[in-house]
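Undergrad: Provided below are the primary sequence and the corresponding predicted coordinates.
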Amino acid sequence: VYISPDRRVGLGFRRLAIIDLSPLANQPMANEDGSIRIVFNGEIYNHTVLRRQLEQRGHRYRSRSDTESILHGYEEWGPEVVHKLLGMFAFAIWDENRRQLFFARDRIGVKPLYYTQTASGKFIFASEIKAIAQHPEVIREMDEEAFVHYLTYLVSPAPRTLFRNIYKLEPGTRGVVDRFGNLQTERYWDPLSPNGSQPTIDIDGNPVARSAYIDEFESAHLGRGDSHGSKMAAKPAERESFAVQTVRALLTRSISDRMMSDVPFGVFLSGGIDSSTNVALMASALSGSGRPVDTFSVGFRDLEKYNELQYARLIAKQFQTNHHEVIIDSRLAMDFIPELPYYQDEPLADPVCIPLYFVSRLARESGTIVIQIGEGSDEIFAGYPWMLRELKFHNTYWKFYGFLPRFIRQAIYVTAAIVLNARGNYLPLEYLRKGTFGEELFWGGAINFTEIHKRRLLSPSFFAQLESSYHIAKQFHEDALQRDGNADYLQRMVYVELRNRLPELLLMRVDKMTMATKVEGREPFLDHRLVEFVMRLPQSLRVKNSTTKYILKKAVEGLIPDEIIYRKKQGFAAPMNEWLRDVWYPFAEDKLLNSSLMRSGYFNLDFVRGML
């Protein structure tokens, strides 16, 4: 804990030691004269590169920790230090000389940062909402607008949380609170970089002005012109070959970088292409060391259609890993449910939190503290079958429907509403509603309650006060086109995922469940260098001849078995339907119908009972 002499600033930290286990790396950490202090959650994978550069400029280190590289980096570069960092991070720096607090969240949003400002002007921040909620001036109330968006997106989109006046910093964002309590934030990174023009990191961990991979791909292989103004005809075979080699190289380096640790590390292994690639490249990096990869898998008792253990075992056998498994059933999962809200901080409507918790606990019990996870690959490489369906629908029927005069679309919608409402076919009706009123087709990859559903789910008085959740998706689409006016629809879909569902739902379920068991999760597929490159690839290299994840599959051919690469996607899921038909139903019915939320006046109780 640090408290300033005037008692106007306080910083506190609980450490999960990964790099430099000595007390010298404890936080809050100060610079040489104590004028700058930092608290930092995450890992900086290029910190040794930065250390060499900073030591050459006269900075003196007292530890081996990556925290100190951020600290000295801020002394040297100020707020621009964020562009020098390769890794996952949420940090805050108190600058006594400037009398300001500087804070930032990593580019992709792997690590969270929450904050609030109280009525008396206090700025309070933390990596968990529960810490902020302990302050006596923080009032715990539900943000009704965030709640309504949660019903649509399964999570409250940033910057809102389910708690009124408690916010989450968006990915790729930095901010400053000055001595008067004025807060300013700005985005410093975006998934779509126009012509690769934003600052980045090269493959060796050095900060650079722009991506050489993007420059080479777009000039030599897309015919967009090189630095000398010449143009070359695009050659599909060369273009694909270069993309395959680059993806393989960036992924290999990303996995190697994320093996940086002073504690044991391993891989969560589902047996899919992503986790299997993780294992293969980690095993290659460890070859000659005599150390096997530690792998961890989770299965479900008596529910074989959800299990991928046979594929996980195939990979474990091929790469001779030290393999661990845990099997969970409905009773074990239900016993965990009362603990889940505490670990989640705010509701994350994703049952995968349950198996994630148990496989994380298995890793910790085995002595493994750092875990690599395949999260994010399906988003950036377009690996979901629904992406292909949405893309085909958008490029055919949707475009045709949009050409119809609006009065004809309205007539079709009104007529269809009568028929489809009577049949309970709400999804086709929602598509028609979007097309009729000129909304974007794609709002996100896990839309739960549509606007039509919410009209039925919520009480008429509450629904009448609400704004549609569409403006959130609309803003993401507009941002994508502003960054790149030539972005195809697949790029826009991936962009929407990278702005909302990935950072605020998928990455938070990983972070919350791993941190709950004192394990650190690392996501090599979300190395921002890889994301920047893949986001510039044309649709034909991500989805080809109805093959999703095309470029990744080509990049890992020969690395893992074709049986794994080209098997039908199963996905990491929890068997909620089966569990709800088992011992869960009475428990779930009681908790839902007798909750204070059901007595709040928000819901149409007849509709809720009908759903059950």
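TA: Alright, I've got the coordinates. The structure displayed is predicted, hence computed values, not measured ones.
Undergrad: drop to CA atoms for contacts and neighbour counts, all remaining ones
TA: Fine.
Undergrad: Could I get the full set of strands for the stretch 201-350 of the chain?
TA: 207-208, 265-268, 294-300, 322-328 (DSSP state E, counting those that start in this stretch).
Undergrad: other SSEs contacting the second one?
TA: For strand 265-268, the elements it packs on are helix 273-286, strand 294-300, strand 370-372, judged by 3 or more CA pairs under 8 Å, 6 or more residues apart in numbering; DSSP states H and E.
Undergrad: now the strands of the stretch 201-350 of the chain in CSV, with mean neighbour count and distance to Ala92?
TA: Putting the strands of the stretch 201-350 of the chain into CSV (neighbours: other CA atoms under 10 Å; distance: least, CA to CA, whole Å) gives the following:
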stretch, mean neighbour count, distance to Ala92
strand 207-208, 16, 21
strand 265-268, 25, 27
strand 294-300, 24, 33
strand 322-328, 17, 37
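Undergrad: would TSV of these with distance to Arg409 be doable?
TA: Below are the strands of the stretch 201-350 of the chain laid out as TSV (distance: least, CA to CA, whole Å):
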stretch	distance to Arg409
strand 207-208	50
strand 265-268	48
strand 294-300	47
strand 322-328	50
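Undergrad: Which one, of those, ends up nearest to Met611?
TA: Of all the strands of the stretch 201-350 of the chain, strand 294-300 sits nearest to Met611, with 25.8 Å by CA to CA.
Undergrad: just the angle between the closest one and helix 273-286, please?
TA: Inter-element angle recorded for strand 294-300 and helix 273-286: 160 degrees (by axes from the mean of the first three to the mean of the last three CA atoms, to 10 degrees).
Undergrad: Next, the angle strand 322-328 makes with strand 294-300.
TA: 20 degrees.
Undergrad: just checking, what packs against strand 294-300?
TA: With contacts taken as 3+ CA pairs under 8 Å, 6+ apart, strand 294-300 sits against strand 265-268, helix 309-318, strand 322-328, helix 353-365.
Undergrad: same thing but at 10 Å, please
TA: strand 265-268, helix 273-286, helix 309-318, strand 322-328, helix 353-365, strand 370-372 (3 or more CA pairs under 10 Å, 6 or more residues apart in numbering; DSSP states H and E).
Undergrad: wait, which of the ones you listed is closest to Phe407?
TA: Closest among the helices and strands packed on strand 294-300, once you apply CA to CA, is helix 353-365, at 45.6 Å.
Undergrad: Run the angle between that closest one and strand 322-328 for me.
TA: Orientation check (the same axes, to 10 degrees): helix 353-365 against strand 322-328 gives 140 degrees.
Undergrad: Compile the helices and strands packed on strand 294-300 into a markdown table and extend it with columns for distance to Val1.
TA: Formatted as a markdown table, the helices and strands packed on strand 294-300 follow (distance: least, CA to CA, whole Å):
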| stretch | distance to Val1 |
| --- | --- |
| strand 265-268 | 29 |
| helix 273-286 | 37 |
| helix 309-318 | 44 |
| strand 322-328 | 38 |
| helix 353-365 | 27 |
| strand 370-372 | 25 |
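Undergrad: Got another one to weigh against that:
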Amino acid sequence: MCGLAGMLLPAAQTPAEVLQAQALAMGQALHHRGPDDGGTWVDAAAGIALAHRRLSILDLSPLGHQPMASADGRYVMAYNGEVYNFATLRAELEPLGHAFRGHSDTEVLLAAILQWGVEDTLQRANGMFAIALWDRQEQCLWLARDRVGKKPLYYGWAGDALVFGSELKALWQHPDFDNDIDRDALTLLLRLDYIPAPHSIHQRCYKLMPGRVLRLDAAAVAAGASAHRPEQAQRPYWDARARMQAALAAPFQGRIEEAEEQLDGLLRDAVALRMVADVPVGVFLSGGTDSSLVAA
């Protein structure tokens, strides 16, 4: 499962040891998501701290440890999820001069971002993920979430600091986090039995929308802390409605037998991608049509 957390300050005002302790506490709150390994990374001069808890699935060695830096040191990433087509991306990157020490999808993601940039890489990535990426060159933080939002990612303000994490309990660890309830979100919960993104149960705290990215630097953090409406800065890199409309505009024209054959091929390909692991793989079978097809 894995989990990530961290914070970005509007100015370099906190000693490294304090940032380290805060990041460690935020990461420890997510221990249940990643009992196999944990790590933190701090740059006090930039006011950034990242924490990660790891459930080891790919590359069980220390070469899969996170937060992980790119080969040139420009990017540092804490990442929760799995990019199913990482082997294909790696095969594209190696002829372009990228060398790999291990065989984790995390390392491939970082190399892809070096080669193609953040949003182009997200367009190429087939998977489920939540990403926190620090760009040391541009001094900015990228937060990203997979296309349909399978992996959670919250962000909000603790005083004037931006805090983010896979679960709210990570954000709660910051001493300045405001636990006030958002009454509008509570109304949504009572009406719908859940709180839709970008809202969360707390004021000044939001869910990153599926298929979107958020780019923040120190100035944006300071502005967001005062404006209290940072969810407007989320930018889509993938549009489900546009993909649906494109599919409806070009419907399948073949016979039912051809449709069955194509569906069988797609299912086999999708399941095979998800079977790639360095640990045993299982399936939760509820007995419905979809899970029965996957299990079969």
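TA: Looks like it came in fine. This structure is a prediction, so every number in the text was calculated from the model and none was measured.
Undergrad: Superposed, what's their TM-score?
TA: With the length set by TM-score structural alignment, normalised by the length of the second structure, the two chains reach a TM-score of 0.78; 246 aligned residues with a CA RMSD of 2.0 Å.
Undergrad: Among the helices and strands packed on strand 294-300 of the first structure, which comes closest to Tyr114 of the first structure?
TA: Closest approach to Tyr114 of the first structure among these is made by helix 353-365 (20.4 Å; CA to CA).
Undergrad: For the closest one, list every residue counted as buried.
TA: Buried residues in helix 353-365 of the first structure, counted by 16 or more other CA atoms under 10 Å: Cys353, Ile354, Pro355, Leu356, Tyr357, Phe358, Val359, Ser360, Arg361, Leu362, Ala363, Arg364.
Undergrad: Quick check: of these, which lies closest to Met493 of the first structure?
TA: For the buried residues of helix 353-365 of the first structure, the residue nearest Met493 of the first structure by CA to CA is Cys353; the value is 24.4 Å.
Undergrad: With adjacent residues omitted, what lies nearest to the closest one?
TA: Nearest residue to Cys353 of the first structure in three dimensions, chain neighbours excluded: Arg509, at 5.7 Å (CA to CA, 6 or more residues apart in numbering).
Undergrad: With Asp511 of the first structure instead?
TA: Distance criterion CA to CA, 6+ apart; nearest residue to Asp511 of the first structure, sequence neighbours excluded, is Gly521 at 6.6 Å.
Undergrad: Could you check which residue of the second structure pairs with Ala126 of the first structure?
TA: When the second structure is aligned by TM-score structural alignment, Ala126 of the first structure is paired with Gly165.
Undergrad: Could you give the number of residues near that match?
TA: Counted by other CA atoms under 10 Å, the residues lying close to Gly165 of the second structure total 29.
Undergrad: Please report how far it lies from Asp43 of the second structure.
TA: Per CA to CA, to the nearest Å, Gly165 of the second structure is found 18 Å from Asp43 of the second structure.
Undergrad: Let me have the buried residues of helix 353-365 of the first structure in CSV, extended by distance to His323 of the first structure.
TA: Below are those laid out as CSV (distance: CA to CA, whole Å):
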residue, distance to His323 of the first structure
Cys353, 22
Ile354, 20
Pro355, 17
Leu356, 17
Tyr357, 18
Phe358, 15
Val359, 12
Ser360, 14
Arg361, 15
Leu362, 11
Ala363, 10
Arg364, 14
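Undergrad: Return the closest of these with respect to Met334 of the first structure.
TA: Lowest distance from Met334 of the first structure to these (CA to CA) belongs to Ile354, with 9.2 Å.
Undergrad: roughly how far apart are the residue nearest to that closest one when sequence neighbours are not counted and Arg581 of the first structure?
TA: Excluding the flanking residues, the one nearest Ile354 of the first structure by CA to CA, 6+ apart is Ala333, at 6.6 Å. With distances taken as CA to CA, Ala333 of the first structure is found 14 Å from Arg581 of the first structure.
Undergrad: hang on, Phe463 of the first structure packs against His453?
TA: No - taking contacts as CA atoms under 10 Å, Phe463 of the first structure lies outside contact range of His453: 11.1 Å.
Undergrad: What residue in the second structure is paired with Ile452 of the first structure?
TA: For Ile452 of the first structure, the aligned position in the second structure is a gap, per TM-score structural alignment.
Undergrad: Please, which helix or strand holds Ile452 of the first structure?
TA: Using DSSP states H and E, Ile452 of the first structure sits in helix 451-457.
Undergrad: after that helix comes which helix or strand?
TA: Using DSSP H and E, the first helix or strand after helix 451-457 of the first structure is helix 460-463.
Undergrad: So which residues of the stretch 51-200 of the first structure form helices?
TA: 66-77, 129-133, 144-153 (DSSP state H, counting those that start in this stretch).
Undergrad: Switch these over to JSON lines; also include mean neighbour count and distance to Thr246 of the first structure.
TA: Below are those laid out as JSON lines (neighbours: other CA under 10 Å; distance: least, CA to CA, whole Å):
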{"stretch": "helix 66-77", "mean neighbour count": "21", "distance to Thr246 of the first structure": "27"}
{"stretch": "helix 129-133", "mean neighbour count": "17", "distance to Thr246 of the first structure": "39"}
{"stretch": "helix 144-153", "mean neighbour count": "21", "distance to Thr246 of the first structure": "33"}
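Undergrad: so can I have CSV of those helices showing distance to Ala285 of the first structure?
TA: CSV is the format used below for those (distance: least, CA to CA, whole Å):
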stretch, distance to Ala285 of the first structure
helix 66-77, 22
helix 129-133, 38
helix 144-153, 39
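Undergrad: right, so of those, which gets closest to Pro428 of the first structure?
TA: Of the helices of the stretch 51-200 of the first structure, nearest to Pro428 of the first structure by CA to CA is helix 144-153, at 16.5 Å.
Undergrad: The second structure: matching residues for the closest one?
TA: Alignment of helix 144-153 of the first structure against the second structure: residues 183-192, by TM-score structural alignment.
Undergrad: mean per-residue distance, that stretch to the first structure?
TA: With both structures laid over each other, stretch 183-192 of the second structure and its partner residues in the first structure are 0.7 Å apart on average (mean CA distance after the TM-score superposition for the first structure).
Undergrad: So what touches that stretch?
TA: The set of residues external to stretch 183-192 of the second structure that reach it, using CA atoms under 10 Å, 6 or more residues apart in numbering, is Asp193, Tyr194, Ile195, Pro196, Ala197, Pro198, His199, Ser200, Ile201, His202, Gln203.
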